[in-house]
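Undergrad: I'd like to go over a predicted model; first the sequence, then the structure.
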Amino acid sequence: MTRRARLLSVVVIVLCGAIGVISSTQTWLTVELADGAHHTLEVPGASAVPVLAPLSLAVLALGAALSIVGLVLRYVFGALAILVGGTLAWLTARVAFEHPVSAVASVVTESTGIAGQKSVAQLIATISASGWPAVTLVVWAVLIVAGAFVLATARRWSGTGRRYRTEDAARPTAPAGPRPHDAAGSHAIDDWDDLSRGEDPTA
């Protein structure tokens, strides 16, 4: 059960981070300009929520590191997963339900050269959302649950490296005392000293 809890936590958190990274490259919002020609602009997740890509990468790294850290860092990482998941859920929900002008302003400015939120708002006829904000919002909800699961089960996870420490402890140690080659070396030194004093070492 403890191995499954660790594996489940790591896999879920890594998947959440991976989906977040993928989502940051997908179209979240479509903007129709009030320019007579009704040009449309596609706004990717990374533009709608600027912190989406970096925080998703952080979640990926957090999930990978969770597989090897000790007890204290498990609690830290579990809390971080909840914090990051909550932050991204709030930002994603705002884009999904409110379609704010601030989420598309950078793309509109890049396309038209007109800056300033009021000026940009006057250029926009409609803003519509794709399915990606809703999907990503569910992912962040799962991440929050995964972080809570880590906090609830972290103490029961088996420690990394324990098996190797047990094998080392069970391995027999060599008996103390001089080794045969050490004794032979001592005799050779004594014979040399006898010769230096003019004595016969074989006597």
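TA: Structure's in. What do you need?
Undergrad: alpha carbons only for contacts and neighbour counts from here, please
TA: OK.
Undergrad: next, name the residue at the spatial heart of this structure.
TA: residue 61 (1.8 Å; C-alpha atoms, centre = their mean).
Undergrad: give the helix, strand or coil label for it.
TA: Of the three states, residue 61 takes helix according to DSSP: H, G, I helix; E, B strand; the rest coil.
Undergrad: residues contacting it?
TA: Going by C-alpha atoms under 8 Å, 6 or more residues apart in numbering, residue 61 touches residue 14.
Undergrad: do the same with residue 107
TA: Per C-alpha under 8 Å, 6+ apart, neighbours of residue 107: 41, 42, 43, 47.
Undergrad: most neighbours out of the residues you listed, which is it?
TA: residue 43 (24 neighbours; other C-alpha atoms under 10 Å).
Undergrad: isn't that one up against residue 104?
TA: Yes. Between residue 43 and residue 104 there is a contact under C-alpha atoms under 8 Å: 6.3 Å.
Undergrad: any residues in contact with both of the two?
TA: Taking C-alpha under 8 Å, 6+ apart as the contact rule, residue 43 and residue 104 both touch 29, 31.
Undergrad: quick one: the helices in the protein?
TA: Taking DSSP state H, the helices of the chain run over residues 2-24, 45-48, 52-66, 71-98, 105-112, 117-123, 132-153, 162-170, 180-196.
Undergrad: residue 33: which of the ones you listed is closest?
TA: helix 117-123 (5.6 Å; C-alpha to C-alpha).
Undergrad: including distance to residue 31, could the helices of the chain go into TSV?
TA: Below are the helices of the chain laid out as TSV (distance: least, C-alpha to C-alpha, whole Å):
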stretch	distance to residue 31
helix 2-24	17
helix 45-48	12
helix 52-66	20
helix 71-98	13
helix 105-112	8
helix 117-123	10
helix 132-153	15
helix 162-170	56
helix 180-196	85
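Undergrad: what about versus this one:
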Amino acid sequence: MSIARRGRSLGVSGFLLAGAVGIISSTQTWLTVERADAGAAILVPGADALQLLAPLSLAVLALGAALSIAGRIVRLVFAVVAAATAVLLGWSMIPLLVSPPLSAVAPSITDTTGLAGSAALSDVVASITPTFWPFLALAAWVLLFATAVLVLLTWRQWKTGGRRYRTEGVAADHGDGAVDAVDSWDELSRGTDPTR
């Protein structure tokens, strides 16, 4: 089976996997702060290091779930939104991986030490080291971007849903005979007023 024919299943799987990794990593330690005052190291979870991580990961999960039943144009919109989300999250993570800024750990340090202000926090911090979780999350965003591109390339070849999901062009033809209660109910289900 070609990739174009498997586009829907690969798209849904890729979106769900990336979103799940994002959600799981948001609860894990992303940055370890070694203290200059010989205190215990401060562990900063992903949701604190990157504020957008948890909500956007949930959005990606929702996109993955909705992609499985989305119509033609909606697939295209979902793919564009997913690609933009992957770029935004990936770009936001680069400073955390290269040289984590003090602002990413400041709330956690303040909660632990009670100190505030960049000068006081700088005196407490000896080093900030990323763990493997942000690297794993970055890999998830690369996967999300690649999956979004795959959806953009294959969305036209996906099979559409069955007839039961479509309402346009469906009209009951009863001829000149009487309409019973079941036929009336079916017409209501289709959006047609049986009393006309």
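TA: That came in fine, so what should we check first? Remember, predicted model here, so these are calculated numbers, not experimental data.
Undergrad: of the helices of the first structure, flag the one that's most buried.
TA: The highest mean neighbour count among these, using mean count of other C-alpha atoms under 10 Å, belongs to helix 45-48: a mean of 24.
Undergrad: end-to-end on stretch 35-53 of the second structure?
TA: From its first residue to its last, stretch 35-53 of the second structure covers 26 Å (C-alpha to C-alpha, to the nearest Å).
Undergrad: contacts for that stretch?
TA: Stretch 35-53 of the second structure has contacts (C-alpha under 8 Å, 6+ apart) with 22-23, 25-34, 54, 89, 92-93, 96, 104-105, 107-109, 112, 123-127, 134.
Undergrad: let's see it at 7 Å
TA: Outside stretch 35-53 of the second structure, the residues that touch it by C-alpha atoms under 7 Å, 6 or more residues apart in numbering are 22, 25-34, 54, 104-105, 108-109, 124-126.
Undergrad: how far away is the closest residue to residue 159 of the first structure other than its chain neighbours from residue 155 of the first structure?
TA: Spatial nearest neighbour of residue 159 of the first structure, excluding adjacent residues (C-alpha to C-alpha, 6 or more residues apart in numbering): residue 70 at 6.8 Å. Distance of residue 70 of the first structure to residue 155 of the first structure, computed by C-alpha to C-alpha: 10 Å.
Undergrad: and for residue 177 of the first structure?
TA: 44 Å.
Undergrad: the more surrounded of those two?
TA: residue 155 (15 against 7).
Undergrad: how about the more buried one, what does it touch?
TA: So residue 155 of the first structure contacts residue 71 (C-alpha under 7 Å, 6+ apart).
Undergrad: could you redo the last one with a cut-off of 6 Å?
TA: Residue 155 of the first structure makes contact with no residue, according to C-alpha atoms under 6 Å, 6 or more residues apart in numbering.
Undergrad: show me what it lines up with in the second structure.
TA: Under the alignment (TM-score structural alignment), residue 155 of the first structure maps onto residue 156 of the second structure.
Undergrad: I'd say residue 57 of the second structure and residue 22 touch.
TA: Yes. Counting by C-alpha atoms under 6 Å, residue 57 of the second structure touches residue 22, with 5.2 Å between them.
Undergrad: returning to that earlier point: a markdown table for the contacts of residue 107 of the first structure, including distance to residue 13 of the first structure?
TA: As requested, these are exported to a markdown table (distance: C-alpha to C-alpha, whole Å):
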| residue | distance to residue 13 of the first structure |
| --- | --- |
| 41 | 32 |
| 42 | 29 |
| 43 | 26 |
| 47 | 23 |
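Undergrad: ok, those vs residue 169 of the first structure, which is closest?
TA: For the contacts of residue 107 of the first structure, the nearest to residue 169 of the first structure is residue 47 (55.1 Å; C-alpha to C-alpha).
Undergrad: tell me how far the closest one lies from residue 103 of the first structure.
TA: 7 Å.
Undergrad: please apply the same query to residue 71 of the first structure.
TA: Note on residue 71 of the first structure: its distance to residue 103 of the first structure, by C-alpha to C-alpha, is 39 Å.
Undergrad: cheers, nothing more for now.
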